[in-house]
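[1] Just need the structure, nothing else, for what follows:
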Amino acid sequence: MGGHELLHLGEKVLAAQPFSRLVGARLVQFQPGEAVLEIPVRQELLQQNGFVHGGVLSYAADNALTFAGGTVLGPNVLTSEYKINYLRPAVGEKLIGRATVVHAGKRQAVCRCDVFVAKGSAEEVLCATAQGTIVMTSPESETAGATRPG
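    Have a look, this model is predicted:
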C-alpha cells in the first residue's frame, strides 16, 4: 500500500471516531512507523486558566500512539496502556501529536509520542510526552464482547 493510500485509510478510520470529530482532529501524516495528528485549539478545549485541557493533550497522545502502532500491526488495534508527562501549559492555535514506533512484535508495538503546541508560524513548543503499548485485537472478539450478556 502506497503512502497516499495509507493516509486515505487512516483518514477514514479517524473520521469514523465520533470523539475525534468532536475535537476536530486531522491525520496529517500516516506512514509505516509514524503518525502525526493535529487538533485546532478552540475555546471549548480549554481549562479555566486558558490552557488546552490536559484531557485533550492526553487524547492527542493516545490516538497518535494508536495510529502509529496501527501502521505496523494493522487496523485492528487498541491502546493497552500509556503514560503521559505534562511538561508545560499548552497555549496556542494548534496541537500536534507526533508518534513513532519504538519496537514492534507480532501482536504489540511500543510507541512514543511528543505533543507540541504551535501559534501561527512560530516555533512549536513541546508540552507533553507519552509512551504506550498498542495491541492487536480481532474483530470477532470485539463483536463478541459487545454482545455478551453482563
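[2] only C-alpha atoms for contact and neighbour calcs from this point on.
    Will do.
[3] Give me the distance between Glu34 and Val101.
    6 Å (Cα to Cα, to the nearest Å).
[4] And for stretch 83-92, what's in contact with it?
    Outside of stretch 83-92, the residues within contact range by Cα atoms under 8 Å, 6 or more residues apart in numbering are 41, 50-52, 54, 58, 61, 116-120, 126-132.
[5] this one next, for a side-by-side:
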Amino acid sequence: MKRTGKGMIPFWDYIGIEETLLEKGYAELKITIQPQLLQGRGTVHGGVIATLIDAAVGSAVRSSLSEAESASTVELKVNYTRPGIGEYLVAKSTLSHRGKTLAVGEVKIEDSSGKLVALGSATYMIFSAKKA
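    This is a model prediction of the structure:
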C-alpha cells in the first residue's frame, strides 16, 4: 500500500494535513487549526475543509490502488454543518464504491470536541498504466 510522508504531498505539508490512519478503503486525516487557515470571522476557511475532504477520499482511494494504478478527483461535494473551531479537525473517509474506473468516497469532518463540521463526498477516476 502506498503511503504518504513528509514531502510526498508538498501541499499537505504546507497547510498541515497529516494522515493518521490508512487501511484498505478507509483513511483518517488530521489538520491542526492555525491562524493562516482561518477566514475573517476566525473559523476555518471553507476551502480548507473542502481540501481536507478531497485529501481524505484521495487517501482512501489510494489505499485501494495497485502499483499500476493512479487516481484523480473528478467531482467533489461539501455540506458545511457548523463552523470549524477548536484545536484541530479530523476527517474520516470510507470508500462507498470502488469500480474499475471510478471510486466514490464519503467523509465526516469533526472538530476537536467531536462535533460534526462537514460532510462530503468525492469521485475519483482510476487510471491504469498502459503497457508498452
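[6] any residues in contact with both of Glu34 and Val101 of structure 1?
    Shared contacts of Glu34 of structure 1 and Val101 (Cα under 8 Å, 6+ apart): Ala68, Gly69.
[7] Longest helix of structure 2, counting residues only.
    The longest helix of structure 2 (DSSP state H) is helix 46-62.
[8] Can you check which part of structure 1 that one sits on?
    Under the alignment (TM-score structural alignment), helix 46-62 of structure 2 falls on residues 54-70 in structure 1.
[9] tell me which residues of that stretch are tucked away?
    Neighbour counts over stretch 54-70 of structure 1 (16 or more other Cα atoms under 10 Å) mark 54, 56-70 as buried.
[10] all strands of structure 2, in order?
    17-23, 26-32, 69-80, 88-98, 102-111, 116-128 (DSSP state E).
[11] so how far is the first one from its chain's centroid?
    If you compare the mean C-alpha spot of strand 17-23 of structure 2 with that of the full chain, they lie 9 Å apart, counting by Cα atoms, centre = their mean, to the nearest Å.
[12] who's in contact with the residue of structure 2 sitting at the aligned position of Ala104 of structure 1?
    Correspondence of Ala104 of structure 1 to structure 2, assessed by TM-score structural alignment: Arg98. Contact partners of Arg98 of structure 2, counting by Cα under 8 Å, 6+ apart, are Val61, Val104.
[13] what do you get for Val28 of structure 1?
    For Val28 of structure 1, the contact set (Cα under 8 Å, 6+ apart) comprises Leu7, Ala35, Val36, Leu37, Glu38.
[14] can you redo those residues as JSON lines with distance to Arg88 of structure 1 and neighbour count?
    Formatted as JSON lines, the contacts of Val28 of structure 1 follow (distance: Cα to Cα, whole Å; neighbours: other Cα atoms under 10 Å):
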{"residue": "Leu7", "distance to Arg88 of structure 1": "30", "neighbour count": "18"}
{"residue": "Ala35", "distance to Arg88 of structure 1": "22", "neighbour count": "27"}
{"residue": "Val36", "distance to Arg88 of structure 1": "20", "neighbour count": "25"}
{"residue": "Leu37", "distance to Arg88 of structure 1": "19", "neighbour count": "23"}
{"residue": "Glu38", "distance to Arg88 of structure 1": "18", "neighbour count": "22"}
